[in-house]
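In: coordinates only, sequence not included:
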């Protein structure tokens, strides 16, 4: 996939306290029209694993689970040029309107950035924008299936992502 690509609409409701922000969906996710659609991506296993649960098979059930947990999903980048799926190949990034999202969803209390690219892009475009003064910003390691020196397994990622647990609603699975 090359040329200009666009992220998905946010998955959010008025109860969401936590917004997980990726950079831009990978090629497989874009083809499927699903956040974290690559089955090798750790995101859904991490989100469910934080509560000791096993991911549902269907995408709709996964989205419903995220909503019940008070988790919203979106991307920092609204559109960009990128051949393939690697964040390093992103060019001409145009951000999503995150200040407007915060105005429309005042219950948001935390942005969890899924990887360095999403966090760096947010900082570049929004810096110290006062729209985010009541929002905690947490940079987390990517749930990408590509291993790093520090993030090789699901357990590594779960340990790092536990910092968002206080923002998750306690629900029955």
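Out: Yep, that arrived. Given the structure is predicted, the values throughout are model-derived calculations rather than measurements.
In: hey, let's count contacts and neighbours off CA atoms from now on
Out: Will do.
In: what ranges do the strands span in this structure?
Out: Using DSSP state E, the strands found in the chain span residues 4-6, 18-22, 71-75, 77-81, 91-95, 110-114, 136-140.
In: helices or strands next to the fifth one in the packing?
Out: Counting by 3 or more Cα pairs under 8 Å, 6 or more residues apart in numbering; DSSP states H and E, the packing neighbours recorded for strand 91-95 are strand 77-81, helix 116-126.
In: included below, for side-by-side comparison, is a second structure:
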């Protein structure tokens, strides 16, 4: 009997999309970090700024339960997903993703199912790079507006939290997100 194939201990499976039928904006990461995969929740690392930003921008505050935060995002027309369905990575850093093992999610099917999505916001450079490499060449027809934002990861210390929040606020305003909290 042949030996079973070796499976890498670093092969990671992403999370399913979180999306309401009428979502207009899709926020894409590259692949969830270790804390997110263990929790089964997007942006679960306590130092990641995503949920504090969404709290300030659409009321999806980190003090709310995860389900309540997702409901607030959905009410604002914001969906969450990652570019990669699976990949090998040692640790949580995007720089450790082995692109030779990366498999993208099915975006053609996703955009067919959710045609109201008109804007894709990349949470950092790696998400944008992976999308351009693995997804964009396969897309047919009209594509959404694509825009890279500063990563909300604690590993991205080059940009201040204030500047990151301002960039996210402007991008959500440009995308026409409903219920955007405009006061600072």
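Out: Received it, and whenever you're ready, just let me know what you need. From a predicted model like this one, the values you see are computed outputs, not experimental measurements.
In: if we can go back for a sec, to residue 126 of the first structure, which of the strands of the first structure lies closest?
Out: Evaluated with Cα to Cα, those place strand 91-95 nearest to residue 126 of the first structure, the distance being 9.2 Å.
In: in that closest one, what's buried?
Out: For strand 91-95 of the first structure, burial by neighbour count (16 or more other Cα atoms under 10 Å) applies to 93, 95.
In: show me how far it is from its chain's centre.
Out: Remark: strand 91-95 of the first structure is offset 17 Å from the chain centroid, using Cα atoms, centre = their mean, to the nearest Å.
In: okay, the strands of the first structure in a markdown table with distance to residue 38 of the first structure next?
Out: Output for those, formatted as a markdown table (distance: least, Cα to Cα, whole Å):
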| stretch | distance to residue 38 of the first structure |
| --- | --- |
| strand 4-6 | 17 |
| strand 18-22 | 14 |
| strand 71-75 | 16 |
| strand 77-81 | 19 |
| strand 91-95 | 22 |
| strand 110-114 | 15 |
| strand 136-140 | 19 |
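In: any idea what residue 65 of the first structure aligns with in the second structure?
Out: Correspondence of residue 65 of the first structure to the second structure, assessed by TM-score structural alignment: residue 72.
In: ok, the closest residue to that match other than its chain neighbours - contacts?
Out: Leaving aside its chain neighbours, residue 72 of the second structure sits nearest to residue 60 (5.4 Å; criterion: Cα to Cα, 6 or more residues apart in numbering). Residues near residue 60 of the second structure by Cα atoms under 8 Å, 6 or more residues apart in numbering: 51, 52, 54, 68, 69, 70, 72, 73.
In: which among those residues count as buried?
Out: Neighbour-count burial (16+ other Cα under 10 Å) applied to the contacts of residue 60 of the second structure gives 51, 52, 54, 69, 70, 72, 73.
In: who are the contact partners of the first one?
Out: This means residue 51 of the second structure. Per Cα under 8 Å, 6+ apart, neighbours of residue 51 of the second structure: 43, 60, 61, 62.
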